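**Student:** model this:
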Amino acid sequence: MERLFNLDPQLIHDTVLLAIAVLIMFTLLSYLLFNPVRDMLKKRQERIKADIDEAQKDKEDALRLKEDYDARIRNIEKEAEEILSDARKKALKNEAKILEEAKEEAARIITRANAQIELEKKKAADDMKKEIIAVASMMAAKAVTNSMSPEIQDALMEETLKEIGDQTWQS
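**Tutor:** Predicted coordinates:
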């Protein structure tokens, strides 16, 4: 046999067998190892893509919920402002009502006080009349007992007024 590229035929034979064995082994390992690894990587890639899609969907849902929450907060703030406004109006109405009632009560108190003053004036006038009547009765009693002349009457009147004293007329 002739040598190919100055190589020994045994070496060429071993090289060819080795190449066939490597090819068979590569094919066999491809089915046994590479394909399962490729499938595992493909499944992992699909799972990662599904996780990314789910995360994107969750993010969109979160944004939607945040917008809904913000809208509700604005509505709650408006409702709170309306409630406070209504409460202020009611408080002002109550204040006006209480002031009106207080004014009416003050007017009633003033009316009663004026009526009481009038009663006190009448009582004082009645008391004064009684005192005058008592003085007149004392003078009449002395006049009757002493049938007297005008000088005696004037003296008796002066004497009676002195007996009654200034305290009686000033009270």
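**Student:** alpha carbons only for contacts and neighbour counts from here, please
**Tutor:** OK.
**Student:** Would you point out which residue is most central in this structure?
**Tutor:** residue 84 (7.2 Å; CA atoms, centre = their mean).
**Student:** Also this sequence, please, to line up against the first:
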Amino acid sequence: MSSAVGMYMQTAVVAAAQTAEETERLFGLDYQTLFDTAFTMVNVLILYVFLKYVLFIPVRKLLEERKKRLDDQNARAAADTAEAQKLKAEYEQRILEAGREADNILGESRREMIKKEQEVLDDAKTRAADIMSAARSEASKDFEAAQSSVRDEVKDIASAMAARVTNQKVDRPVDDALLNEALKEAGGRV
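**Tutor:** A predicted model of the protein is given here:
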């Protein structure tokens, strides 16, 4: 029993010591808790430094490189767009110039066509005038020849009639003089 009482006492002393120790600690802080807290802080700091160099810096570099690539692509796209706009403007200008040139060529072709048409018409008029002049000249010659032929026939007929009426032969100079006088009286028509 004495050993049981001794144990009980010993347990009570340990409990009392623990209670006294607990009352001495402020907010339950003791050396072990402070050590654990400091150890945890150092581990967090080491973990932060480790993650910074292993994870944060490479990820930041990766993000910066990606941003730089995107900026470069955007700049190239803007430059390509500007170049495309410039080429489009040049293309439209060339189309306008080609349209003007085509209009000029068509206008020149029309003027040349009108000029050639006028030349052909003038040439045709000249040829027609020449043909008409030649035809008039030929008609005039034919008319004079026909008139002369008709006069000669009228003279022959008049001479033959005068010879029958007078029963004499009329000589040629007298016959011509009589015919010319008759023509003058008739107004020159045969």
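**Student:** Please state their TM-score.
**Tutor:** Taking TM-score structural alignment, normalised by the length of the first structure as the basis, the two superposed chains have a TM-score of 0.63; 145 aligned residues with a CA RMSD of 3.4 Å.
**Student:** re the thing from before, distance-wise, check the counterpart of the residue nearest to the centre of the first structure in the second structure relative to residue 94 of the second structure.
**Tutor:** Aligned counterpart of residue 84 of the first structure in the second structure: residue 106 (TM-score structural alignment). Plainly put, residue 106 of the second structure is 18 Å away from residue 94 of the second structure if you go by CA to CA, to the nearest Å.
**Student:** check which helix or strand covers the residue nearest to the centre of the first structure.
**Tutor:** helix 35-145 (DSSP states H and E).
**Student:** How far does that helix sit from its chain's centre?
**Tutor:** Mean-position distance between helix 35-145 of the first structure and its chain equals 10 Å (CA atoms, centre = their mean, to the nearest Å).
**Student:** how deep is residue 132 of the second structure tucked in, by neighbour count?
**Tutor:** Residues near residue 132 of the second structure, counting by other CA atoms under 10 Å, number 13.
**Student:** Then residue 23 of the first structure?
**Tutor:** 12.
**Student:** From residue 29 of the first structure, how far out is it?
**Tutor:** Residue 23 of the first structure is 10 Å from residue 29 of the first structure, by CA to CA.
**Student:** With residue 44 of the first structure instead?
**Tutor:** Residue 44 of the first structure is 21 Å from residue 29 of the first structure, by CA to CA.
**Student:** got the contact list for stretch 158-171 of the first structure?
**Tutor:** 128, 135, 138-139 (CA atoms under 8 Å, 6 or more residues apart in numbering).
**Student:** Show me which positions of it end up buried.
**Tutor:** residue 160 (16 or more other CA atoms under 10 Å).
**Student:** what's the answer for stretch 158-168 of the second structure, then?
**Tutor:** Those would be 158-160, for stretch 158-168 of the second structure by 16+ other CA under 10 Å.
**Student:** could you check the distance from the equivalent of residue 111 of the first structure over in the second structure over to residue 8 of the second structure?
**Tutor:** Alignment note (TM-score structural alignment): residue 111 of the first structure maps to residue 133 of the second structure. For residue 133 of the second structure, the distance to residue 8 of the second structure (CA to CA) stands at 168 Å.
**Student:** Over to residue 98 of the second structure?
**Tutor:** 118 Å.
**Student:** And residue 96 of the second structure, by the same measure?
**Tutor:** For residue 96 of the second structure relative to residue 8 of the second structure (CA to CA), the value is 115 Å.
**Student:** likewise residue 32 of the second structure?
**Tutor:** Counting by CA to CA - residue 32 of the second structure and residue 8 of the second structure are separated by 28 Å.
**Student:** Just want to know which of those two has more residues nearby.
**Tutor:** residue 8 (12 against 9).
**Student:** Identify the residue of the first structure aligned to residue 49 of the second structure.
**Tutor:** Under the alignment by TM-score structural alignment, residue 49 of the second structure pairs with residue 27 in the first structure.
**Student:** and its match, which of the three is it?
**Tutor:** helix (DSSP: H, G, I helix; E, B strand; the rest coil).
**Student:** mind listing what residue 179 of the second structure touches?
**Tutor:** Residue 179 of the second structure touches 155, 158, counting by CA under 8 Å, 6+ apart.
**Student:** let's go with 10 Å and repeat that
**Tutor:** By CA atoms under 10 Å, 6 or more residues apart in numbering, the contact list for residue 179 of the second structure reads 151-152, 154-155, 158-159, 173, 185.
**Student:** Which of the helices or strands spans it?
**Tutor:** Residue 179 of the second structure belongs to helix 172-186, assigned by DSSP H and E.
**Student:** Name the nearest residue to residue 9 of the first structure, ignoring sequence neighbours.
**Tutor:** Nearest non-adjacent residue to residue 9 of the first structure, counting by CA to CA, 6 or more residues apart in numbering: residue 3, 6.6 Å away.
**Student:** No more questions from me, cheers.
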